[in-house]
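J.: Return a 3D structure for these sequence lines:
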Amino acid sequence: MLLDESGAGIGVADKASVHHASTPLHLAFSSYLFDGAGRLLLTRRALHKKTWPGVWTNSCCGHPAPDEPVAAAVSRRLVDELGLADVTLDLVLPAFRYRAVMENGVTENEMCPVFRGLVAGDPEPNPDEVDSFEWAPWAEFAPAVLAGARPVSPWCALQVAELWAFGPDPLTWPTASPAALPPAART
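T.: Below is the predicted model of the structure:
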């Protein structure tokens, strides 16, 4: 879903045709999945991905389909990418936005609400999407990212900075109102 600067929908485009040097602003999402001990599920993007192949990042990212509620899109992608169903999701960063440019010029330009979820057990990654995964204690991972000692995707680094402000225990972070989502995501 293509967006204007206010976050309102202005059209749709195929995901494969959108990511290039002049990527238009579009709607996406990120999710951070934790276990009961507060460990974050990190994933390494598949090596053939167009954007940031082989880079470690948060649990799951993606794009909602036209008219698909964002939380439903997150749930769909968690099943598709990680084999994780029935994850309870909480909206934590409703208005996150970023722009990042790869060395080859391919650009990400997204309004990207961020969700937290709690899971038990390991995922079963889809190799078309995820190369590998690991569990990292949030209280160690976040400071390492903020210090530049743990390389991650550009969106993950920016999101970690905002999430860390909520405190070291991800299970106690405040939830956000869906009314704070970009207008196109309020379906």
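
J.: all contacts plus neighbour counts: C-alpha atoms, from now on.
T.: OK.

J.: Residue 86 and residue 65, how far apart?
T.: Relative to residue 65, residue 86 is positioned 19 Å away (criterion: Cα to Cα, to the nearest Å).

J.: Looking at these two now, which is surrounded by more residues?
T.: residue 65 (16 against 11; other Cα atoms under 10 Å).

J.: As a check, name the ranges of all strands in the chain.
T.: Assigned by DSSP state E, the chain shows strands spanning 2-3, 9-11, 26-27, 29-34, 39-45, 56-57, 60-62, 88-93, 97-101, 107-111, 114-118, 130-137.

J.: Highest mean neighbour count out of these?
T.: Mean neighbour count (mean count of other Cα atoms under 10 Å) peaks for strand 26-27 among those, with a mean of 28.

J.: picking up where we left off before, mind giving me a markdown table with the strands of the chain and columns for distance to residue 72?
T.: Shown next, in a markdown table, are the strands of the chain (distance: least, Cα to Cα, whole Å):
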| stretch | distance to residue 72 |
| --- | --- |
| strand 2-3 | 18 |
| strand 9-11 | 18 |
| strand 26-27 | 14 |
| strand 29-34 | 11 |
| strand 39-45 | 20 |
| strand 56-57 | 21 |
| strand 60-62 | 11 |
| strand 88-93 | 10 |
| strand 97-101 | 20 |
| strand 107-111 | 17 |
| strand 114-118 | 11 |
| strand 130-137 | 20 |
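
J.: one more to put side by side:
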Amino acid sequence: MTVDEAHRAPGLLHRAFSVLLVDGDGRLLLQQRAAVKTRFALRWANACCGHPAPGETVTSAAARRLVEELGVSAVPLREVGVYVYQASDPSSGRVEHEYDHVLVGNVSDISDSFSSGAVDPEEVAALEWVAVEDLEARLSHSPDLYAPWLAGVVSVWRGSTA
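T.: As a prediction, this is how the structure comes out:
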């Protein structure tokens, strides 16, 4: 089925991925989702998310989306776990019900990975590097500013590094 069909209420469980990019200081790259997104527009989320195409591996799909959304290439990704969740977007009525593969890429020199001006404005409104402790505090104080999967994705990553 299409991504659109999978996200109509009540939402059907399907594969997805979330990518965390971590810099040399241990900060995470967050993106503010573009205003035109059909689910959780203008909320802050991890570096990128998406769905693998039929027959496409999760890692290949994630690498493709990093280039398409952020202009980021040549970042090795490793899967650190899975986060299963369901969340309804009160603004659009769409539903996320995902078996979300969490992938992490370490980016020591971000200038080597970003293509200048390659961020897709149809996907991304803004970018910000944030320390994990600051993000966790923000998530607890203002959860409605963030995508509902972000805390779970970060938790899976943190658990994999313990």
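
J.: quick revisit: and residue 164 of structure 1, which of the strands of structure 1 is closest to it?
T.: strand 88-93 (11.6 Å; Cα to Cα).

J.: Remind me what that closest one packs against, helices and strands.
T.: Applying 3 or more Cα pairs under 8 Å, 6 or more residues apart in numbering; DSSP states H and E, we find strand 88-93 of structure 1 packed against strand 114-118.

J.: Superposed on structure 2, what's the mean shift for the strand it packs on?
T.: For strand 114-118 of structure 1, the mean deviation from structure 2 after alignment is 0.6 Å (mean Cα distance after the TM-score superposition for structure 1).

J.: Can you list the helices and strands that that strand packs against?
T.: strand 29-34, strand 88-93.

J.: Give me the angle between the last one and strand 29-34.
T.: Between the direction of strand 88-93 of structure 1 and that of strand 29-34, the angle (axes from the mean of the first three to the mean of the last three Cα atoms, to 10 degrees) works out to 120 degrees.

J.: give me the number of residues near the aligned residue in structure 2 for residue 112 of structure 1?
T.: Using TM-score structural alignment, the equivalent of residue 112 of structure 1 in structure 2 is residue 100. Residues near residue 100 of structure 2, counting by other Cα under 10 Å, number 25.

J.: Could you do residue 159 of structure 1 as well?
T.: As a burial measure, residue 159 of structure 1 scores 22 neighbours (other Cα under 10 Å).

J.: Quick check: closest non-adjacent residue to it.
T.: residue 96 (7.7 Å; Cα to Cα, 6 or more residues apart in numbering).

J.: Report the separation between the counterpart of that neighbour in structure 2 and residue 125 of structure 2.
T.: Using TM-score structural alignment, the partner of residue 96 of structure 1 in structure 2 is residue 83. To residue 125 of structure 2, residue 83 of structure 2 is 25 Å away according to Cα to Cα.

J.: Pull the contacting residues for the residue most central in space within structure 1.
T.: Nearest to the mean C-alpha position of structure 1, by Cα atoms, centre = their mean, lies residue 30 at 1.7 Å. For residue 30 of structure 1, the contacting residues are 58-62, 74, 112-115, by Cα atoms under 8 Å, 6 or more residues apart in numbering.

J.: Going by distance to residue 135 of structure 1, which of the residues you listed wins?
T.: Closest to residue 135 of structure 1, out of all of the contacts of residue 30 of structure 1 and judged by Cα to Cα, is residue 59, at 9.8 Å.

J.: burial of the counterpart of that closest one in structure 2, as a residue count?
T.: Aligned counterpart of residue 59 of structure 1 in structure 2: residue 47 (TM-score structural alignment). Neighbour count of residue 47 of structure 2, defined by other Cα under 10 Å: 26.

J.: Residue 47 of structure 2 is in contact with residue 33, isn't it?
T.: No. Counting by Cα atoms under 8 Å, residue 47 of structure 2 stays clear of residue 33, with 9.7 Å between them.
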